[in-house]
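Asks: here is a sequence with its predicted model. Questions after.
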Amino acid sequence: MAAAFLGHLSQGRVEVRSAGSAPADSVNPAVVEAMNEIGIDLSAETPKVLTVEAVQASDVVITMGCGDVCPVFPGKRYLDWQLDDPAGQGVEAVRPIRNAIEAQVRTLLIDLLPREA
């Protein structure tokens, strides 16, 4: 959800990579439904495995509780967002998680993107 929000809200001004340390085989259907409710289609997305190369190629690395599993490199900016895991949850439980992620992404974009005149 964070990657989808980042891509959507930045309107392509931020290159986004999304991966997990132990990704599921498919995106949670409740997540797809919750994102569809706000006009973001995740139906074609597939979870990806986090690689060292992806972290090395990134300026900002956002983790969501991966702890020591996530690779750490000097010079990278790391943010750990403490959010509930939507895995196995229904759409009612996913909506507040979705909204919290959107708020985090909006705050991040204020920091990442220069103000337009």
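Replies: Great, that's in hand. Everything numeric in this text was worked out from a predicted model, so none of it was measured.

Asks: from now on I want contacts and neighbour counts done on CA atoms only, so please keep to that.
Replies: Will do.

Asks: so what touches the longest helix along the chain?
Replies: Among all segments of the chain classified by DSSP state H, the helix with the greatest residue count is helix 91-112. With contact meaning Cα atoms under 8 Å, 6 or more residues apart in numbering, helix 91-112 is reached by 1-2, 5-6, 9-10, 30-31, 33-35, 81, 83-86.

Asks: cool, stretch 7-18 as well?
Replies: 3, 6, 40, 47-48, 50, 54, 106, 109.

Asks: quick check, nearest of these to Val61?
Replies: Val61 lies nearest to Ala54 out of these, by Cα to Cα, at 9.4 Å.

Asks: let me see the contact set for the closest one.
Replies: Arg17.

Asks: residue ranges for the strands of this protein, please.
Replies: Using DSSP state E, the strands of the chain run over residues 60-63, 77-80.

Asks: TSV for these, including mean neighbour count and distance to Pro23?
Replies: Formatted as TSV, these follow (neighbours: other Cα atoms under 10 Å; distance: least, Cα to Cα, whole Å):
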stretch	mean neighbour count	distance to Pro23
strand 60-63	17	13
strand 77-80	12	17
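
Asks: ok, structure two:
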Amino acid sequence: MTPEPQALPGLLTPEASLHRLADDLAARFTGVFARETVDRYVFESYTALARTARVGAHLPVLTARFATERLTALAQTEGAIASDVCEVLFVCVHNAGRSQMAAGLLQHHGGSRVHVRSAGSQPAATVEDPVVAAMAEIGIDLTAEFPKPLTDDVVRAADVVVTMGCGDACPVYPGKRYLDWQVRDPAGLTVGEVRAIREDLDRRVRSLLAELHTAGSPA
């Protein structure tokens, strides 16, 4: 039985919203997943995000995005949804700085040639404000992004996993390419200091994209 979620301030009855979301996702993934699987992913995703949420009013919307991403990743892993581009996952500790910046940069430079996800081993409540500001300076909008916990499904769906400071938190599966980037953590830094991290990540991302393009295959 799926446990009933606990309400947060600003969200008095999460059950109704989550059941509606499960209805929508069950219809979207008809023939791919049983309703029980969809329900479990929706409620697990809500619970995971609620651990660090400061305000519950936007949590159903974030849950919808997170659950959809996880179910899509699971469907890709099981071969129910085909992916003809390289799947890249960036992982850091809080998913509030380095991994968000790298994901934004790779999506910006790679466009439709790649599909990018990010996650954190210990996700924070929000993306760091100086990170959002520094990325906005080069035309990359992170205001709609939010920290997401690292889950097994997104790791399994990735062709390339790039870790930054999260140690052994990321599970290792055969057939995937793993990279560990030594990049300074932007937590607590000024926008000026974050710019240097942004430039470091931009060079690394451009190099990775060139390698992926040259290889002509996901892994």
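Replies: Okay, I see it. Quick caveat, the model's predicted, so the values are computed rather than measured.

Asks: could you report the TM-score for this superposition?
Replies: Here the superposed chains carry a TM-score of 0.94, computed using TM-score structural alignment, normalised by the length of structure 1; 115 aligned residues with a Cα RMSD of 1.2 Å.

Asks: circling back: whichever of the contacts of stretch 7-18 of structure 1 end up buried, select them in ChimeraX.
Replies: Applying 16 or more other Cα atoms under 10 Å to the contacts of stretch 7-18 of structure 1 leaves a buried subset, and the ChimeraX line that selects it is:
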select :3,6,48,50,106,109
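
Asks: before we move on, the earlier item: which stretch of structure 2 lines up against the longest helix of structure 1?
Replies: Under the alignment (TM-score structural alignment), helix 91-112 of structure 1 falls on residues 191-212 in structure 2.

Asks: related to what we said a few turns ago, from the contacts of helix 91-112 of structure 1, keep the buried residues only.
Replies: Counted by 16+ other Cα under 10 Å, the contacts of helix 91-112 of structure 1 give 1-2, 5-6, 10, 30-31, 33-35, 86 as buried.

Asks: inside helices: which ones of those?
Replies: Per DSSP H, these map to helices at 2, 5-6, 10, 30-31, 33-35.

Asks: among those, which two are most distant?
Replies: The widest separation within these (Cα to Cα) is 24.0 Å, between Ser10 and Ala30.

Asks: distance check, the residue nearest the centre of structure 2 against Thr214 of structure 2.
Replies: Note on structure 2: the residue nearest the mean C-alpha position is Ser118, at 3.3 Å, using Cα atoms, centre = their mean. Applying Cα to Cα, to the nearest Å, the value for Ser118 of structure 2 to Thr214 of structure 2 is 23 Å.

Asks: ok, Gly139 of structure 2 next?
Replies: 26 Å.

Asks: repeat for Arg65 of structure 2
Replies: 32 Å.

Asks: now swap in Arg28 of structure 2 and tell me
Replies: From Arg28 of structure 2 to Thr214 of structure 2 the distance is 35 Å (Cα to Cα).

Asks: could you give the number of residues near the equivalent of Gly20 of structure 1 over in structure 2?
Replies: The equivalent of Gly20 of structure 1 in structure 2 is Gly120 (alignment by TM-score structural alignment). Using other Cα atoms under 10 Å, Gly120 of structure 2 is surrounded by 27 other residues.

Asks: surely Gly120 of structure 2 and Thr151 touch.
Replies: No. Shown here, Gly120 of structure 2 and Thr151 do not form a contact pair, counting by Cα atoms under 8 Å, at 9.0 Å.

Asks: can you lay out the buried ones among the contacts of helix 91-112 of structure 1 as CSV showing distance to Ala24 of structure 1?
Replies: Formatted as CSV, these follow (distance: Cα to Cα, whole Å):
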residue, distance to Ala24 of structure 1
Met1, 14
Ala2, 16
Phe5, 20
Leu6, 21
Ser10, 26
Ala30, 14
Val31, 13
Glu33, 17
Ala34, 18
Met35, 18
Pro86, 12
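
Asks: now the helices for structure 2?
Replies: Counting by DSSP H, the helices of structure 2 are 14-28, 35-50, 59-77, 98-110, 129-136, 152-157, 191-215.

Asks: the fourth one vs helix 191-215, what angle?
Replies: Pointing back at helix 98-110 of structure 2 there. Note on geometry: by axes from the mean of the first three to the mean of the last three Cα atoms, to 10 degrees, helix 98-110 of structure 2 and helix 191-215 are set 50 degrees apart in direction.

Asks: what angle separates helix 98-110 of structure 2 from strand 114-120?
Replies: 170 degrees.
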